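K.L.:
with the input below, show me the fold.
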Amino acid sequence: MALLVAGALFMEILDATVIATAVPAMAESFGVDPVDIGIAISSYILTLAVLIPASGWMADRFGVRRVFLAAIVVFTAASIGCALSPTLPALVVMRVLQGVGGAMMVPVGRLAVLRATTRTELVRAIAYLTWPALTAPVIAPAVGGAIVTYASWRWIFLINVPLGIIGFVVGLRLVRGVDGSRARRPLDWRGLVATAVGVAVLIVSLDGVRTEGTNWLTVGTGVVFAALVLAVAAVHLTRTEHPLLDLTVLKIESFRNTATYGSFYRMLITAVPFLLPLMFQLRFGWSPFVSGLMVIALFAGNILVKPTTTPLMRRFGIRTVIIADGALSVLCFGAIALVDVDTSPVIIAAVLVISGALRSVGFTAYNTLAFADIDSDRLTHANTFHASAQELFSGLGVALGAIALTVSTGVVGGLGWQSGQAFALSFASLGVLMTVVVVGGLLLPSDAGAAVTKPKTSA
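P.N.:
Predicted coordinates:
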């Protein structure tokens, strides 16, 4: 079941990122400017971010199995609609529908896995659920480039069809016995609207950050407005009887640390696949396809280290793993910052393999810690909150990368350095910010996550 949901998550993330490489071809097909295709990307991401908070209520109201299978059907059907879209407006409508399916498919599928998994098996299940978030953004540039080069951009969406059919058939057999007694709590419409507006404004505002020029007044105004709306939403969620998101789960120390420092870690790590292709193309002069192939080294690191992530946490504990991973990530950011045009591609690939391995260990550790101390009756709210935070901070990671590069370009220009040094300064800045994650790890108790990494054995 974990592998099934991992496949669904892979489809969702891939569709959020792979379209970027097909923008010129899609623009030519629809007879519009490339910049106009941006709405097809943002509409999908916005739909995911806005609707994921409602996934927990949907699962409780209609049942995990029913919602998960219906979401696969919607996502697959929308993918066909995207491939057949004759105009850009039609594509946007299909992308929104695709986002509806994705917003229900992955969080509800993860909930099914969590409900069916014992604490002793949680670490392994989380390891399966983690790999798509690590691999999809990394291989998307190469996959998209290959499809657009050798086929048609429409195949970007059609590859979901066989995956969706297989997922539905397998889901019919596997997703059983995960519902229990379904709650009949009413939908918190006020919480949904306030959360949706706040998240949407925040994402749209930060999407305005551009390396070629940014209207900081507009971005700043949007961020402040979003913060105010989200603050109002938080107050409402703490006072209403049936909140959309139960914020009391943040009282659990392990979950709170994941929601704060873990989300910050995710944001920093997500910025890397955004900055690397830009550096390889703009600074090194590599082609998009070659730069995409080099970024796949991150994927290789993810795969190579995956068999060791669970033994590491069982042997040393989640706290030690998070601290060590954060400290080594600081050094890895420094190494990437030192990479230059004359650096051997073998050395560059080796650094990226190490970076990918650290990504895999860190994501798995935080995802395991998130649910280590969550009781079954609070699992739905914890899963919904966690899924919402993952989607939001993954999007913020791209914005952070753009901000780091924009600011670094200005600093480098002011100091009279070579323009290419802006990438080095950007990665160095991310490395400095990674020290916050190390501090967060130090604040964890020594036995954090012990309930799942070192379960007690009965006599």
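K.L.:
all contacts plus neighbour counts: C-alpha atoms, from now on.
P.N.:
OK.
K.L.:
so where do the helices sit in the stretch 201-350 of the chain?
P.N.:
Counting by DSSP state H, counting those that start in this stretch, the stretch 201-350 of the chain has these helices, from start to end: 216-239, 253-257, 263-278, 288-316, 318-338, 345-371.
K.L.:
how long is stretch 361-379 end to end?
P.N.:
End-to-end distance of stretch 361-379 (CA to CA, to the nearest Å): 23 Å.
K.L.:
ok, back up a step: nearest to Leu111, out of the helices of the stretch 201-350 of the chain?
P.N.:
helix 345-371 (10.9 Å; CA to CA).
K.L.:
now the angle from the helix or strand just after the closest one to helix 345-371?
P.N.:
Sequence order places helix 379-415 as the next helix or strand after helix 345-371, per DSSP states H and E. With axes from the mean of the first three to the mean of the last three CA atoms, to 10 degrees defining the directions, helix 379-415 sits at 140 degrees from helix 345-371.
K.L.:
in the helix or strand just after helix 379-415, what's buried?
P.N.:
Following helix 379-415 in sequence order, the next helix or strand is helix 421-442 (DSSP H and E). Using 16 or more other CA atoms under 10 Å as the test for burial, helix 421-442 gives 421-431, 434-438, 440-441.
K.L.:
equivalent analysis for stretch 149-159, please.
P.N.:
Residues of stretch 149-159 classed as buried: 153-158 (neighbour count, 16+ other CA under 10 Å).
K.L.:
tell me which of those residues fall in helices.
P.N.:
Here DSSP state H is the test, and the buried residues of stretch 149-159 give 155-158 as lying in helices.
K.L.:
list just the nearest of the residues you listed to Gly413.
P.N.:
Ile156 (39.0 Å).
K.L.:
could you measure from the closest one over to Thr149?
P.N.:
Distance from Ile156 to Thr149, by CA to CA: 12 Å.
K.L.:
one step back: turn the buried residues of stretch 149-159 into JSON lines, including distance to Ser360.
P.N.:
Below are these laid out as JSON lines (distance: CA to CA, whole Å):
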{"residue": "Trp153", "distance to Ser360": "30"}
{"residue": "Arg154", "distance to Ser360": "31"}
{"residue": "Trp155", "distance to Ser360": "29"}
{"residue": "Ile156", "distance to Ser360": "26"}
{"residue": "Phe157", "distance to Ser360": "27"}
{"residue": "Leu158", "distance to Ser360": "29"}
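K.L.:
second input sequence below; structure requested for side-by-side comparison:
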Amino acid sequence: MRQSRLLPLIIATALFMENMDSTVISTSLPMIAQDLGTDPIALKLALTSYLVSLAIFIPISGWMADKYGAQTIFTAAIGVFMAGSLACAAADSLEGFVFSRFVQGAGGAMMVPVGRLVLLRSVARSEVVQALATLTIPALIGPIIGPPLGGFITEFFHWRWIFFINIPIGILGIVCALMFVPNIKEDDTPPLDIIGFLLTGVGFSLLMLGFSTSGQHLIPGAISLGCTVIGAVSLVLYVFHARRTPYPVLHLSLLKVPTFRASVIGGSLFRIGIGAIPFLLPLMLQVGFGLGPLASGSLTFIGAVGALFMKTMAKRILERTGFRRLLTINAFIGAAFVAANGFFTPETPHWLIMIFLLIGGCFRSLQFTSLNAIGYAEISNREMSYATSLGSALQQVSLSIGVAFGAFVLETAASLNGDRSVTAADFGPAFWAVAAISATSGFVFARLSPTAGAEMSGHKIVKDRPPSAGLGDGMSGR
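P.N.:
Okay, here's the model as predicted:
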């Protein structure tokens, strides 16, 4: 009993470390760029290299956990993440910093998905929504304290110190995991799909490398285009390969499950807009508005406060609305708050910016909690590791596309305005473009069944009420 209560908190240690790390770095990007002697926009590579690493190694995270045990992989992953953090602190060039972030991503690829897998296999389906919300509540403390802490350290000490924060947290996570996380493994684990792993690894890495270097950073434009084409071809080849192999590294057949398909496709579209925010927002506040790292972090942390608040209400809201109604309507609301960032100017009162970020954080959190739950509503325990691998890999790709696409629109806007460097006016089109993509996810969710995920949401479908008593369509909960 004690173990079951502690398990979400221990797994949350990994989420806390990863979330705080990403928010701390986002706040410090302009100062890191200045110290490394590069353009701040070039540091989109530091964000995308981490996400690319996740996309490469997440596909085998479920297999590794099944083969060697969840506890073994979880603790080893924390160790790799800590090693990557130390390498980031020691980096003295853009190339070195990008590589160090890639190492961090290799640890994060095993750390968070394996932890989530342990939790999903340990709780009843009716308790999944609450368990996931409980898991992420401690983890959201990271994004709350990360921006102001990163800004404070960067402004008054040195940005390199932000990476040492992960070390004591990681050590605590390893000790607790060795004591309380069960070493769950499968007795009949199939052989690893090495060809599939190579095709997805090459495909994801080159595709995202091509996207993220499209602004002529590190490599010439022709090579960027070549990486994009080769990456896309590799992923197409993997689709044909997956149809012929009995145990593919990514089980694309799971996309035939309606709730999982909506979670992956709709969730990926929604995350493109959300993925751009950690890159665009601090950059706008510091480069566009002229704020310091501490002032910027003192504004952006409020979004995580809204997300933390909403986690306590997600289960009750889902019980009243069901998944389809909530995901559909909330997709457009969440996208609208992403677009609202593009209307901020240097003269916008800070209290007004914080109100928008707070409310936007609430709606995004509600959407993510719902997406993470409904994706596993019709997945068996045996297929859970495959589903977490596929869902998590595509999730990271969408976040990486968000960063790359947001940076591309930002650079394009600056070029069209005749600016040698980005200005405050260039950020509006970038926010509006990624928000438009997020909004399209609402049309995907609208195709869900009214009863989709009812066992998880607790939403009761009224069947005995005559047609005239309801609203007359599936969105009423019928």
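K.L.:
for the two chains, what TM-score is obtained?
P.N.:
Once superposed, the chains reach a TM-score of 0.86 (TM-score structural alignment, normalised by the length of the first structure), with 450 aligned residues with a CA RMSD of 3.4 Å.
K.L.:
that older thread, any chance of the helices of the stretch 201-350 of the first structure in JSON lines, plus distance to Tyr128 of the first structure and mean neighbour count?
P.N.:
JSON lines is the format used below for the helices of the stretch 201-350 of the first structure (distance: least, CA to CA, whole Å; neighbours: other CA atoms under 10 Å):
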{"stretch": "helix 216-239", "distance to Tyr128 of the first structure": "32", "mean neighbour count": "16"}
{"stretch": "helix 253-257", "distance to Tyr128 of the first structure": "20", "mean neighbour count": "20"}
{"stretch": "helix 263-278", "distance to Tyr128 of the first structure": "17", "mean neighbour count": "22"}
{"stretch": "helix 288-316", "distance to Tyr128 of the first structure": "9", "mean neighbour count": "19"}
{"stretch": "helix 318-338", "distance to Tyr128 of the first structure": "17", "mean neighbour count": "21"}
{"stretch": "helix 345-371", "distance to Tyr128 of the first structure": "9", "mean neighbour count": "23"}
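K.L.:
got those as CSV, with distance to Gln98 of the first structure columns?
P.N.:
Formatted as CSV, these follow (distance: least, CA to CA, whole Å):
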stretch, distance to Gln98 of the first structure
helix 216-239, 25
helix 253-257, 30
helix 263-278, 22
helix 288-316, 26
helix 318-338, 35
helix 345-371, 25
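K.L.:
between those, which one is nearest to Ile166 of the first structure?
P.N.:
Of all these, helix 288-316 comes closest under CA to CA, at 23.4 Å.
K.L.:
the closest one aligns to what range in the second structure?
P.N.:
Mapped onto the second structure using TM-score structural alignment, helix 288-316 of the first structure spans residues 293-321.
K.L.:
can you tell me the centre-most residue of the first structure?
P.N.:
For the first structure, the residue sitting closest to the mean C-alpha position, by CA atoms, centre = their mean, is Ser394 at 4.2 Å.
K.L.:
map that one across to the second structure for me.
P.N.:
Match for Ser394 of the first structure (TM-score structural alignment): Leu399.
K.L.:
that match against Phe270, yeah?
P.N.:
No. Look at Leu399 of the second structure against Phe270 with CA atoms under 8 Å: they stay out of range, at 9.3 Å.
K.L.:
trace Ala106 of the second structure over to the first structure, please.
P.N.:
Alignment note (TM-score structural alignment): Ala106 of the second structure maps to Val100 of the first structure.
K.L.:
so its match is in which element?
P.N.:
helix 88-116.
K.L.:
look up how far Gly361 of the second structure lies from the aligned residue in the second structure for Gly431 of the first structure.
P.N.:
With TM-score structural alignment as the criterion, Gly431 of the first structure lines up with Ala435 in the second structure. Ala435 of the second structure sits 14 Å away from Gly361 of the second structure, going by CA to CA.
K.L.:
for Thr130 of the first structure, find the nearest of the helices of the stretch 201-350 of the first structure.
P.N.:
Of all these, helix 345-371 comes closest under CA to CA, at 6.0 Å.
K.L.:
what's the closest one aligned against in the second structure?
P.N.:
Using TM-score structural alignment, helix 345-371 of the first structure corresponds to residues 350-376 of the second structure.
K.L.:
over to stretch 186-198 of the first structure?
P.N.:
Using TM-score structural alignment, stretch 186-198 of the first structure lines up with residues 191-203 of the second structure.
K.L.:
helix or strand for the residue nearest to Ser385 of the second structure when sequence neighbours are not counted, which one?
P.N.:
Residue nearest to Ser385 of the second structure in three dimensions, not counting chain neighbours: Gly62, with 4.6 Å by CA to CA, 6 or more residues apart in numbering. Gly62 of the second structure is part of helix 61-68, with elements assigned from DSSP H and E.
K.L.:
can you find the partner of Lys52 of the first structure in the second structure?
P.N.:
For residue 52 of the first structure the amino acid is Ile, not Lys. With TM-score structural alignment as the criterion, Ile52 of the first structure pairs with Ile58.
K.L.:
ok, Gly273 of the second structure to Val202 of the second structure distance?
P.N.:
For Gly273 of the second structure, the distance to Val202 of the second structure equals 25 Å [CA to CA].
K.L.:
give the burial count for Asp373 of the first structure, as a bare number.
P.N.:
19 (other CA atoms under 10 Å).
K.L.:
ok, it touching Ala450?
P.N.:
No. Using CA under 8 Å, Asp373 of the first structure makes no contact with Ala450, being 9.1 Å away.
K.L.:
nearest to Ser181 of the first structure, out of the helices of the stretch 201-350 of the first structure?
P.N.:
That would be helix 345-371 among the helices of the stretch 201-350 of the first structure, by CA to CA, at 21.0 Å.
K.L.:
got the angle between the closest one and helix 318-338?
P.N.:
Angle, helix 345-371 of the first structure to helix 318-338, by the same axes, to 10 degrees: 150 degrees.
K.L.:
helix 345-371 of the first structure vs the second structure, average distance?
P.N.:
For helix 345-371 of the first structure, the mean deviation from the second structure after alignment is 1.0 Å (mean CA distance after the TM-score superposition for the first structure).
K.L.:
what packs against that helix?
P.N.:
helix 119-150, helix 253-257, helix 288-316, helix 318-338, helix 379-415 (3 or more CA pairs under 8 Å, 6 or more residues apart in numbering; DSSP states H and E).
K.L.:
alright, I will stop here.
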